[in-house]
Every structure is written in C-alpha cells, then in structure tokens.
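Novice: following is a predicted model, sequence given first.
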Amino acid sequence: MKKVEKSQEQWREKLSDEQFRVCRLAGTERPFTGEYHLPQFKGVFHCVCCEQPLFDAQHQFDAGCGWPSYWQAINETALTEHADTSHGMQRVEVVCSKCDAHLGHVFPDGPAPTGLRYCINSVAMRLEPAAAD
C-alpha cells in the first residue's frame, strides 16, 4: 500500500475545520454529536482523508459511549495502533494505516468475539452505503 502524504496546508484545503482538528491534530468530537454514533447503518465506513475502507457497519455496536464503536476493523491492515499517554491516561490510539489520520482509540472492553471496542470519531469517516437489495 502506498502511503498518502500531504502537507498540513494540503490537508486543511481538503478537510473541514472539524475534520482537520480531529484527523490531523488528534482531536476528539464531543460525545453523542457525531453522525454515526448509533449502529443504524449498512455499508462500509471509509477514512475521510484518504478513502481507505476502515470498518464494516455490520461490526458496529452501541457501546453507550457517544462515539461509533466497532468490535473489529474491516481487515487487519486498515489500522495502525500507537500508545497514547496524553491527558494523563494510558490508551491505544488508532490511526488510518494509509494516511495516519487520527481516528480514535481502541479499548479491551468490547463484545465477543474480539473483546475490542474501537471508539471512533464520526467526523473521521465517510459511509459508503450498501447497495439496495
């Protein structure tokens, strides 16, 4: 996979202010405000920065945390994880493996079968709806 590399200025031109703040500056949207925080969609969620597929809607669940939550990524190469000790916490940051966009965090308190909860900012994704049956 070829990495997408752009300058901060190029990202600012492509993204909304909120997308830039979250994806390029590792910000967080307010809970329960994101477009995708409830699992009511069918399709595939893509990175808003580079369009890489990230999550299938069938793996989304309502964790009650106010952000879209998934128990697995669309595949094992879609995401990269980093230690995050910001804000006095120890967490695992999740970024897009293709463009390094900050997506959110992963926690070990999700449902079976993985036990994971990928807690992702809605603004970092774009839904490609499933084709109608």
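Specialist: Yep, it's here.

Novice: going forward, measure contacts and count neighbours with C-alpha atoms only.
Specialist: Noted.

Novice: list the buried residues in the strand or helix carrying H105.
Specialist: Per DSSP states H and E: H105 is located in strand 102-107. Going by neighbour count (16 or more other CA atoms under 10 Å), the buried part of strand 102-107 is 102-106.

Novice: wait, is V22 part of a helix?
Specialist: Yes - residue state for V22 (DSSP: H, G, I helix; E, B strand; the rest coil) corresponds to a helix.

Novice: just checking, it touches H102?
Specialist: Yes - counting by CA atoms under 8 Å, H102 is a contact partner of V22 at 6.6 Å.

Novice: before we move on, the earlier item: packing partners for the strand holding H105?
Specialist: With contacts taken as 3 or more CA pairs under 8 Å, 6 or more residues apart in numbering; DSSP states H and E, strand 102-107 sits against helix 17-23, strand 91-96, strand 117-120.

Novice: putting a second one here so we can go through both:
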Amino acid sequence: MPSKDAARIGRIAEEAARRKYGARSDHSSWHDIRYKNGRVADVKAAEHSRNGRYGRFRLWRAAHQKLKANNGGYVFAVVSEGQVLKLKRMSARDVERRLNGISWYSSGHDGKGHQAKIPWPHLVDSR
C-alpha cells in the first residue's frame, strides 16, 4: 500500500479508536493513544481486502516488546473505502496468545527492525 494511503487509513483508524475508547492522542515510536487509566495502545489499520486478499496488520517487534513491558496493547481497525468496519482492542500479550507466538522477520528497510504482517482475520473476527 502506498505510504500516502497507509497514513490516511491510519488517521481514520486512530480517530475511530479515540472516539470508541475515550482515549487521547499520545504519539511515540511505539504507541499512538493513551486511555484514561494511563495505559497506551498502538493503533493498527488494515484494508478489508487488497488485491483479492485480506489486508494485513504490520507489527514491529521493538514496539511490541515495549507495549508488552508496559502492559499496553493494540487497537486493530479493519477499513474499507474510508470507513472503519471493525475495531478490536487487545493487549500485546493476548496478541501473542491468539497467534501462538509471533514469527518476526527482517523488514528489509534500513533501521526499521523486524516485523510481522498478520492477515486481519487472525486477530479480528471476520463475521
């Protein structure tokens, strides 16, 4: 997905997450929002369908480890045509449990570290 499109659906997802969960923007290298109780979350967006396949969430190992160490989590958003279809909140630990661990691999981008690309139905119910 071109970075312009990724940034646009990311903004849409973050706005929906803030509204639904009463959070505020709080950007760092490893999280996007902060809940009223002080916990943080990284908002991840995936297109519902991309080139005939499910869209994927891109997780970064360094950010995931920080979320896990700080009792943080994710908000996963499935987006189609500029609309959020599904939103799911999940702790970093629960993500690992749901996936039976995470297989990380080099992103191929200098300085970006290791990533995992997860088809959205693996984390968000497809019903």
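Specialist: Yep, it's here. In this text, all values refer to a predicted model and were calculated from it rather than measured experimentally.

Novice: now what about the TM-score between them?
Specialist: Superposed pair, TM-score by TM-score structural alignment, normalised by the length of structure 2: 0.30. Supporting alignment: 63 aligned residues with a CA RMSD of 4.6 Å.

Novice: quick one: which of the buried residues of strand 102-107 of structure 1 is nearest to Q60 of structure 1?
Specialist: Nearest to Q60 of structure 1, judged by CA to CA, of these is V106 at 13.3 Å.

Novice: next up, the contacts around the closest one.
Specialist: 91-94, 116-119 (CA atoms under 8 Å, 6 or more residues apart in numbering).

Novice: was I right about A16 of structure 2 contacting L85?
Specialist: No - judged on CA under 8 Å, A16 of structure 2 makes no contact with L85 at a distance of 10.2 Å.

Novice: any idea which element E13 of structure 1 lies in?
Specialist: helix 8-14.

Novice: how about that helix: buried residues?
Specialist: By neighbour count on 16+ other CA under 10 Å, the buried set for helix 8-14 of structure 1 is W11.

Novice: ditto for stretch 63-82 of structure 2
Specialist: In stretch 63-82 of structure 2, counting by 16+ other CA under 10 Å, buried: 63-64, 66-68, 72-80.

Novice: mind checking which of those are in strands?
Specialist: 73-80 (DSSP state E).

Novice: tell me the two of those residues that are most distant?
Specialist: Counting by CA to CA, the most remote pair of those is G73 and S80, 23.0 Å apart.

Novice: re the thing from before, how about a markdown table for the buried residues of strand 102-107 of structure 1, with distance to R126 of structure 1 added?
Specialist: A markdown table is the format used below for the buried residues of strand 102-107 of structure 1 (distance: CA to CA, whole Å):
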| residue | distance to R126 of structure 1 |
| --- | --- |
| H102 | 14 |
| L103 | 12 |
| G104 | 15 |
| H105 | 18 |
| V106 | 19 |
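
Novice: out of the residues you listed, who's nearest E9 of structure 1?
Specialist: Of the buried residues of strand 102-107 of structure 1, the one sitting nearest to E9 of structure 1 (CA to CA) turns out to be H102, at 16.8 Å.

Novice: helices along structure 2, start to end?
Specialist: With DSSP state H, the ranges of helices along structure 2 come out as 3-21, 61-69, 92-98.

Novice: out of the ones you listed, which gets nearest to Y105 of structure 2?
Specialist: Of the helices of structure 2, nearest to Y105 of structure 2 by CA to CA is helix 61-69, at 9.0 Å.
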